[in-house]
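> compute the structure for the input listed below.
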Amino acid sequence: MNDKASQSPATPLLGAGEIRRLAEELGIRPTKTLGQNFVIDGNTIRRIVSAADVDPSETVLEVGPGLGSLTLGLLDAAKHVVAVEIDPVLAARLPETIAQWRPERVDSYDVVQADALRVTELPADPSALVANLPYNVAVPVVLHLLAQFPSIRHGLVMVQDEVADRLAAPPGSKVYGVPSVKAAWYGTMRKAGVIGMNVFWPAPKIASGLVAFERHDPPQTSASREEVFAVIDAAFAQRRKTLRAALAGWAGGAARAEEALVSAGVEPSARGEVLDIHAFARIAEGKPKP
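Take a look at the predicted model:
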């Protein structure tokens, strides 16, 4: 860990009182629609920043900065922070919060008022993604950002604990599924801890999980990412079916699906839960021509 990520407890961060005062000032209440749960515990912020292992030379992409709790911690660790916030009120207030709490870092951040699911350009190329993601869109946001910004090499996201388990699940696990396989296209995901409910306002009804990732090259394949992901979607659409049956619609018939599976070295009676991303790529390569 670098020294900046291992922050001193004396580093001023937003606590419960500051968060509630800011929210009252802005006349806002966290909304379920946007999946807003604000972190109100400074030690939790320090734990997240430390686990993210941000280097002082890095530009970090933060999604959903909210009232700025995590943003301040990231500014202590990184060279630059790009914060993407969908809520226009919160996006407009963040610069003032940074100026008040980190006046020496006012030239070290950008705020982008946008939907993270649709953002395609940023004012700087991020090398890390660190975010407290809304539970309802966590997986699509992670997959979109990794696809859209290849400069992202590593990161840490906080998501609903069961979503964290799915993202980090290996083949054969009970919770291995579409998020697990698609995430593996981009990198290696691992569970990096659990965060309790009482460090948020409002407190969610389930614990949160930390997922750390390191990007790696996608599988070497002649199939496109879209073609591989189409196989993954079909394989898990009906989990109890064998791959021969599950991929029949994708391949144009069960016999054609079996042909693609055999060509890929996959047993047609197997199920998608046991295959890794490389196997799905081989299947996509072997899709029979119409």
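> for the rest of this, base every contact and every neighbour count on C-alpha atoms.
Will do.
> what sits against Gln113?
For Gln113, the contacting residues are Val84, Glu85, Ile86, Asp87, Pro88, Ala91, by C-alpha atoms under 8 Å, 6 or more residues apart in numbering.
> burial of the third one, as a residue count?
Counted by other C-alpha atoms under 10 Å, the residues lying close to Ile86 total 19.
> picking up where we left off before, just the buried residues from the contacts of Gln113, in ChimeraX please.
In ChimeraX, a selection of the buried entries from the contacts of Gln113 looks like this (16 or more other C-alpha atoms under 10 Å):
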select :84,85,86,91
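> could you pull out the helices for the stretch 151-290 of the chain?
For the stretch 151-290 of the chain, the helices defined by DSSP state H, counting those that start in this stretch occupy 161-168, 178-186, 225-237, 243-246, 248-251, 254-263, 277-285.
> now the other sequence, so there's something to compare against:
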Amino acid sequence: MNSPPLLLLQQSLPPISPTENLIQLKTPLPVHNSIPGTRTPVSSSSSSSSSLSYIRACAGKTTRRVGGGRRGNPDDYHATLTALNSKGRFPRKSLGQHYMLDSEINEQLTAAANVGEGDVVLEIGPGTGSLTNVLISAGAFVLAIEKDPHMATLVSERFSETERFKVLKEDFVKCHIHSHMSSLLASIEPSSADSRYAKVVANIPFNISTDVVKQLLPMGDIFSEVVLLLQEETALRLVESSLRTSEYRPINIFVNFYSDPQFICKVPRTKFFPQPNVDAAVVKFKLKQPVHYPSVSSTKSFFSMVNSAFNGKRKMLRRSLQHICTPMEIENALGNVGRPATSRPEELSMDDFVKLHNLIVKV
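I've put the predicted structure just below:
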């Protein structure tokens, strides 16, 4: 009988038996690429095979060649669930944990960042290590940040036999990631000019996506590319929001100030365990180096002005920015920018805001 996937969160994934001939998952696993709202039991033989595959993958023995490249255990569906099973772990809603079950998505994330031999990659929230496995197999050294100590231990054990992986048990939004990455890059002799920069590839919790974006994008001196798996709505808002729309906000100015964003692909919610209520998407941010940022006298005062402008979104800029200078001076500046005196914030592009800032803000 079919049961809602939500029931899976109310059941404990049974532990793996230490004896090979007794390996059997009594609780049915959600079907890979299943129709939402249904699940189908997995046979004991199938469960046994997938469990053993995961154990071998942990030992670094399950690799194969694909198109001239090396790839790890391709069955992320069973590997992920078996890893959770082995530790008796539930995905924690408070941490926004939704694990990817499809290796092809992990490969798309890796390919979007052009990860290759010798690259240094930051991964946020590695979980059971399915994406980590693909990154390492592509030849990268992976520094992972994991807030959940149980998952940090799990992924550390999984990749204990490789020197290409290190996990830090920290909360990403609170850790000094710039310092960590600077030290790591300084310890590695660059093989090329591009290898002086690290990359970010991560399936991040949806509830911290904006915080992660705000923290990473200004680090063009450390990272060259940031590829994230985000909630689809957030991805579209960051990449495709246009002038004169309700979705146009200060974050759009921020994203385009520090990067060139690109929407890569949509990811259906059925690719995750547990299944979230929304679809996801892969987004790539090509970071600008500091010398290529828009020319403003102070980034702090620039974004302060932008935020003030949008705090009074329905107001004309000559009113919402009058704490900076007089309405007449703002009208004159808008004229010099090529905008009418009655302009509102959603009518100005990033370049317009840069010009306006340089005309009215005295630093």
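> TM value for the aligned chains?
TM-score for the superposed chains, counting by TM-score structural alignment, normalised by the length of structure 1: 0.86, backed by 280 aligned residues with a C-alpha RMSD of 2.6 Å.
> Gly187 of structure 1: which of the contacts of Gln113 of structure 1 is nearest?
Using C-alpha to C-alpha, Val84 comes nearest to Gly187 of structure 1 of these, at 22.3 Å.
> relative to Ile124 of structure 2, how far out is the aligned partner of the closest one in structure 2?
Here Val84 of structure 1 is matched to Ile145 in structure 2, going by TM-score structural alignment. Counting by C-alpha to C-alpha, to the nearest Å, the gap from Ile145 of structure 2 to Ile124 of structure 2 is 5 Å.
> also Gln97 of structure 2?
According to C-alpha to C-alpha, Gln97 of structure 2 stands 12 Å off from Ile124 of structure 2.
> and if you look at Met316 of structure 2?
Separation of Met316 of structure 2 from Ile124 of structure 2 (C-alpha to C-alpha) stands at 40 Å.
> follow-up on the earlier one: mind checking which of the contacts of Gln113 of structure 1 are in strands?
Val84, Glu85 (DSSP state E).
> quick check, central residue of structure 2?
With distances taken as C-alpha atoms, centre = their mean, the residue of structure 2 nearest its centroid is Leu228 (3.0 Å).
> for Pro274 of structure 2, which non-adjacent residue is closest in space?
Among residues not flanking Pro274 of structure 2 along the chain, His98 sits closest, at 5.6 Å (C-alpha to C-alpha, 6 or more residues apart in numbering).
> Pro276 is in contact with that neighbour, correct?
Yes: between His98 of structure 2 and Pro276 a contact is recorded at 7.2 Å, counting by C-alpha atoms under 8 Å.
> out of the helices of the stretch 151-290 of structure 1, which comes closest to Ser208 of structure 1?
Closest to Ser208 of structure 1 of the helices of the stretch 151-290 of structure 1 is helix 161-168 (C-alpha to C-alpha; 4.3 Å).
> so that closest one matches what in structure 2?
Helix 161-168 of structure 1 corresponds to residues 232-239 in structure 2, going by TM-score structural alignment.
> who touches Ala264 of structure 1 in this structure?
Applying C-alpha under 8 Å, 6+ apart, we find Ala264 of structure 1 in contact with Ala279, Arg282, Ile283, Gly286.
> for the residue of structure 1 most remote from its centre, give its distance to Pro288 of structure 1.
The centre of structure 1 is farthest from one residue, Ala255, which by C-alpha atoms, centre = their mean lies 37.4 Å away. Distance from Ala255 of structure 1 to Pro288 of structure 1, counting by C-alpha to C-alpha: 10 Å.
> can you check Ala248 of structure 1 too?
11 Å.
> any residues in contact with both of those two?
Arg256, Ala257.
> so in structure 2, which helix runs the longest?
With secondary structure taken from DSSP state H, structure 2 has its longest helix at helix 44-58.
> what's in contact with the helix or strand just after that one?
Counting by DSSP states H and E, the next helix or strand C-terminal to helix 44-58 of structure 2 is strand 64-66. The contact list for strand 64-66 of structure 2 (C-alpha under 8 Å, 6+ apart) reads Arg70, Arg71, Gly72, Asn73.
> the last one maps to what in structure 1?
It refers to Asn73 of structure 2. Using TM-score structural alignment, the partner of Asn73 of structure 2 in structure 1 is Pro12.
> can you report how many residues lie near that match?
The number of residues packed near Pro12 of structure 1 is 12, by other C-alpha under 10 Å.
> with structure 1 superposed, average distance for the helix or strand His78 of structure 2 falls within?
Here His78 of structure 2 is covered by helix 76-87, with elements defined by DSSP H and E. Comparison of helix 76-87 of structure 2 with structure 1 after fitting gives an average deviation of 2.3 Å (mean C-alpha distance after the TM-score superposition for structure 1).
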